[in-house]
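Please find the sequence and the predicted model below.
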Amino acid sequence: MAVTSMKALLESGVHFGHRTNKWDPHMKPYIFTERNGIHIIDLQQTVKLLNQAYAVVRNTVANGGIVLFVGTKRQAQETIAEEATRCGMPYVNERWMGGMLTNWSTISQRVQQLERLERMIETGELSHLTKKESLLIQREIARLRTRLSGIRSMKRLPDLLFVIDVGREDGAVHEARLLNIPIVALVDTNCDPRGVDYVIPSNDDAIRAIKLLVGKIADAVLEGKAMRKDDGLDESEEVSQKVAVPARKSVRIIDDDEEIEDEALLGTATLAKLSRPSPMDEEIEEEEIEDEELPEQVVEQFLNEAAIEAKDNDDESEEE
C-alpha cells in the first residue's frame, strides 16, 4: 500500500516544478509534462519513490540508526523542527556549519561548551564577571543555541541524512557523500539528483508540500522505533550496535585525487568511523504499488493551476 495517495500530493502542490528555463536536465526522467512554462512532476514516480524512501528510513531506525533532518530554507525551518522533534531525531534548520559531519569531533566539543556555559549560568559561577563580560557570554550562548540546538542530543554521526532542497544544502550533501552516509532528499526540477541515493521528486518550495512529505518521513521514523521496541532493543544498546544501512543505489564517481584531498580535512573521530568494517547491506523489498488512476478532469484541473500559481517561489528564492 502506498504511503500517501496521488490525490493528497496534488492537493498539496507536490507536482509543481520550477520554470522550464531553470530546470536541471538530470531531472528529465521525473518530469511528466510542461504547462505554460512550468514543469509538472510525475506524481506516479513520486508515490513509488516516497514509498521506497519510507521503507529505507523505517528499517534504518528499526536497526538503531539515527536520521538527521536538514532544511534551512525559510519555508522548511519550522516544519523540520516540529517533525524532527515529534519523532525524536536531530535536525538542522539554521545555517549549515561547515564540518558538521566531517569534523564532528569539533562540533561535539562546541555542544559540550554550550552545556558547560549554561551550567555556569545556572550555578552563578559567572556572577563575579563584569557586565560586559557577562553580556558577551550570553551572546555566545544564544549563538550556540541557535546553531546547535537541533543536534544537542546527537551523540554520534547519523546513519541517514534527510534533506530538503539539495541545491541549497550542497554542503551537507557533500559531507555526507564523503562519509558514505546515504541521503534521502526532496528534489525539485531545478536540482541535480545524481548525488542523492533515494530521490523523492517533489516541489521543495511550497509549505504544504514540505509539511506533507516531511511528516511522512517522521512517521517512518516512529514506525521504525515501534519495530525496535518490539524487537526488545534497549536505548543503551542503540549507540553501540552496528547499524545495518540500506544499500546505496546511485553510482557515485569521485576522483582519487579528490578523495585524498578531502580525507586530509577529516578529524580523528571521523577517520576512526571510516576505518570500521562496512555495515551489512540490507535489501529493501519494494512494496508493489498499484498505479493510481484519477479522473481526467481532476488531473486537468490540477495541471491548469500551474499556470495560475506560476511558481512565485522562484522569485522569492532570487530575492533571498
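In hand now; what should we look at? Since the model is a prediction, treat every value here as computed from it, not as a measurement.

C-alpha from now on. contacts and neighbour counts both.
Noted.

how close does M27 sit to H15?
Here the criterion is C-alpha to C-alpha, to the nearest Å. By it, M27 lies 13 Å from H15.

Tell me if I'm right that T72 and V92 touch.
Yes: taking C-alpha atoms under 8 Å as the definition, T72 is a contact partner of V92 at 6.9 Å.

which SS state does the most far-flung residue of the chain relative to its centre fall under?
Residue farthest from the centre of the chain, counting by C-alpha atoms, centre = their mean, is H128 at 43.5 Å. Assigned by DSSP: H, G, I helix; E, B strand; the rest coil, the conformation of H128 is coil.

Count the residues that sit near A176.
A176: 23 surrounding residues under other C-alpha atoms under 10 Å.

how about it, what does it touch?
101, 161, 182-183 (C-alpha atoms under 8 Å, 6 or more residues apart in numbering).

now, which of the residues you listed sits nearest A218?
L161 (12.6 Å; C-alpha to C-alpha).

my guess is the closest one contacts G71, does it?
No: using C-alpha under 8 Å as the test, L161 is too far from G71 to be in contact (10.7 Å).

shouldn't S105 be in contact with A269?
Yes: using C-alpha under 8 Å, S105 is in contact with A269, at 5.9 Å.

Name the residue in these two with the higher neighbour count.
The neighbour comparison of S105 against A269 (other C-alpha under 10 Å) goes to S105, with 18 against 15.

mind listing the helices for the stretch 201-320 of the chain?
For the stretch 201-320 of the chain, applying DSSP state H, counting those that start in this stretch gives helices covering 207-230, 235-240, 256-263, 268-274, 296-309, 313-319.

Among the contacts of A176, which are located in strands?
161, 183 (DSSP state E).

Tabulate the contacts of A176 (JSON lines), appending distance to K155 and neighbour count.
As requested, those are exported to JSON lines (distance: C-alpha to C-alpha, whole Å; neighbours: other C-alpha atoms under 10 Å):
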{"residue": "L101", "distance to K155": "12", "neighbour count": "24"}
{"residue": "L161", "distance to K155": "15", "neighbour count": "21"}
{"residue": "P182", "distance to K155": "18", "neighbour count": "25"}
{"residue": "I183", "distance to K155": "19", "neighbour count": "24"}
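
for comparison:
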Amino acid sequence: MPVMGKIEDFKIDMDEMMKAGVHIGHSISKLHPKMKDFILGIRNTSHIIDLKKTSQYLIEALKFIQEIIKNGGTLLLIGTKPPFKTLIKEIAEECNLPWVNERWLGGTFTNFGTILKRIKYFKELTRQKETDEFEKYTKKEKIKKEKELEELKIKFEGIKNIEKFPEAVFICDIIKDKLCLKEAKMKGIKTIAIVHTNTDPTLVDYPIPANDDAYLAVKYILEKIKEAILSIKKK
C-alpha cells in the first residue's frame, strides 16, 4: 500500500475532516489489531484516527480513481447503510457512475451472467411501462407486472448500464457489505474502502482510515471522490 502525493493536490483539509468527524474511532475495546498504525491516540474511551495518514491514503485512492476514469474504466459505488443511501445515489449520478444502495445481491459478481439477464429483463419491463404496453394486460396482470418492475428497480436501477465488471468498487462499510468485498476480491476487482478502527485494512487494496458511521465523515470522502472524478472528466 504505497503512500505518495501532496495533500494540496486534492485540497485535503484536515480541519474540515476533523469538523466532519472523520477522525473519530470506535471504543478502544473494538480495535482491530491491524488498525494500530492508523491510531493517533485515545479520547475518553474511543480511538482517534491519525488524519495525516487518512490524508495520505485518501490521496492514493483518489489518484487510483483518476487513473481508472482517464482510461475509460468504471468505478462502482457501494453504500447500503440507511443514512448513506441517498448520498451514494446522488454522488454516483453526478459523476455518471453505477451504484448500489440496497442490500448487495449475492452473485452480482460471482454469477454475473445471471445478473446481466435480470438487468436485461428489468430494462425490457421498463420499456414496456414507458410505451404503455402494460395496458394490454388484464388489471391483475398489470398490477403484478408493476410490482415486479418496482422490485427490480430497487435491485438493479443503479447498475442497469453495467455490461462488464467494473475496474474497481468503492465500499463505505466493509463489514456491512462484506459480501461485495469478498466477491470483488474473488473476481480480481480492485477495492477502495473506508476502514474504521474495527476493520482489517489489509483486506482492501486502497484503504482509507476514517469513520464509516458518521454521515458528514462519509460525505467528506465521497465529495473528494466526486471532485477527483469531475476534474478528470472536464479535461
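Perfect, thanks for sending it. Here the structure is a predicted model, which means the values were calculated and not measured.

Which among the helices of the stretch 201-320 of the first structure is found nearest to L178 of the first structure?
L178 of the first structure lies closest to helix 256-263 among the helices of the stretch 201-320 of the first structure, at 7.6 Å (C-alpha to C-alpha).

So M27 and H15 of the first structure - more neighbours on which side?
Higher neighbour count among M27 of the first structure and H15: H15, with 26 against 18, using other C-alpha under 10 Å.

can I assume that one is in contact with I40?
Yes: assessed by C-alpha under 8 Å, H15 of the first structure is found in contact with I40 at 5.5 Å.

does the alignment partner in the first structure of G41 of the second structure count as helix, strand or coil?
With TM-score structural alignment defining the correspondence, G41 of the second structure maps onto T33 in the first structure. Secondary structure for T33 of the first structure, judged by three-state DSSP, is strand.

hang on, the earlier thing: between T72 and V92 of the first structure, which one's more packed in?
The residue with more neighbours, out of T72 of the first structure and V92, is V92; 25 against 21, by other C-alpha under 10 Å.

What's that one aligned with over in the second structure?
Per TM-score structural alignment, V92 of the first structure is aligned with V100.

Quick check: the gap between that match and G158 of the second structure.
6 Å.

Need the overlap of contacts for the two.
K89.

Aligned counterpart of I143 of the second structure in the first structure, please.
I143 of the second structure maps onto L135 in the first structure, by TM-score structural alignment.

Let me fix that, I meant to ask about E67 of the second structure.
Per TM-score structural alignment, the equivalent position to E67 of the second structure in the first structure is N59.

What count of nearby residues applies to its match?
The number of residues packed around N59 of the first structure, counting by other C-alpha under 10 Å, is 26.

Could you measure from it over to T79 of the first structure?
Going from N59 of the first structure to T79 of the first structure by C-alpha to C-alpha gives 23 Å.

about what we covered before: so which of the helices of the stretch 201-320 of the first structure is the most packed in?
helix 207-230 (a mean of 20; mean count of other C-alpha atoms under 10 Å).

Mind listing residues that contact it?
Contact with helix 207-230 of the first structure is made by 3, 9, 12-14, 53-55, 57-64, 75-76, 79-80, 83-84, 86-87, 202-204, as judged by C-alpha under 8 Å, 6+ apart.

Quick one: map I208 of the second structure onto the first structure.
In the first structure, the residue paired with I208 of the second structure is I200, using TM-score structural alignment.

my bad, L152 of the second structure
Going residue by residue (TM-score structural alignment), L152 of the second structure aligns to L144.

next one: M14 of the second structure
Per TM-score structural alignment, M14 of the second structure is aligned with M6.

I'd say W104 of the first structure and A272 touch.
No: judged on C-alpha under 8 Å, W104 of the first structure makes no contact with A272 at a distance of 11.4 Å.

Now do the helices in the stretch 1-150 of the first structure.
6-11, 43-62, 74-87, 104-123, 131-148.

and among those helices, the most buried is which?
Mean neighbours per residue, mean count of other C-alpha under 10 Å, is largest over the helices of the stretch 1-150 of the first structure for helix 43-62, with a mean of 24.

Show me what that helix packs onto, helices and strands only.
If you count contacts as 3 or more C-alpha pairs under 8 Å, 6 or more residues apart in numbering; DSSP states H and E, helix 43-62 of the first structure packs onto helix 6-11, strand 198-201, helix 207-230.

so which of the ones you listed comes closest to E263 of the first structure?
Closest approach to E263 of the first structure among these is made by strand 198-201 (24.7 Å; C-alpha to C-alpha).

how much does that closest one stray from the second structure?
For strand 198-201 of the first structure, the mean deviation from the second structure after alignment is 0.5 Å (mean C-alpha distance after the TM-score superposition for the first structure).

which residues are contacting that strand?
30, 41-42, 45-46, 49-50, 52-53, 182-189, 193, 249-250.

swap in stretch 160-168 of the second structure?
68, 73-76, 98, 109, 116, 119, 123, 189-192.

again, but for stretch 69-88 of the second structure
65, 68, 92, 97-104, 166-173, 176-177, 215, 218-219, 222, 229, 232-233.
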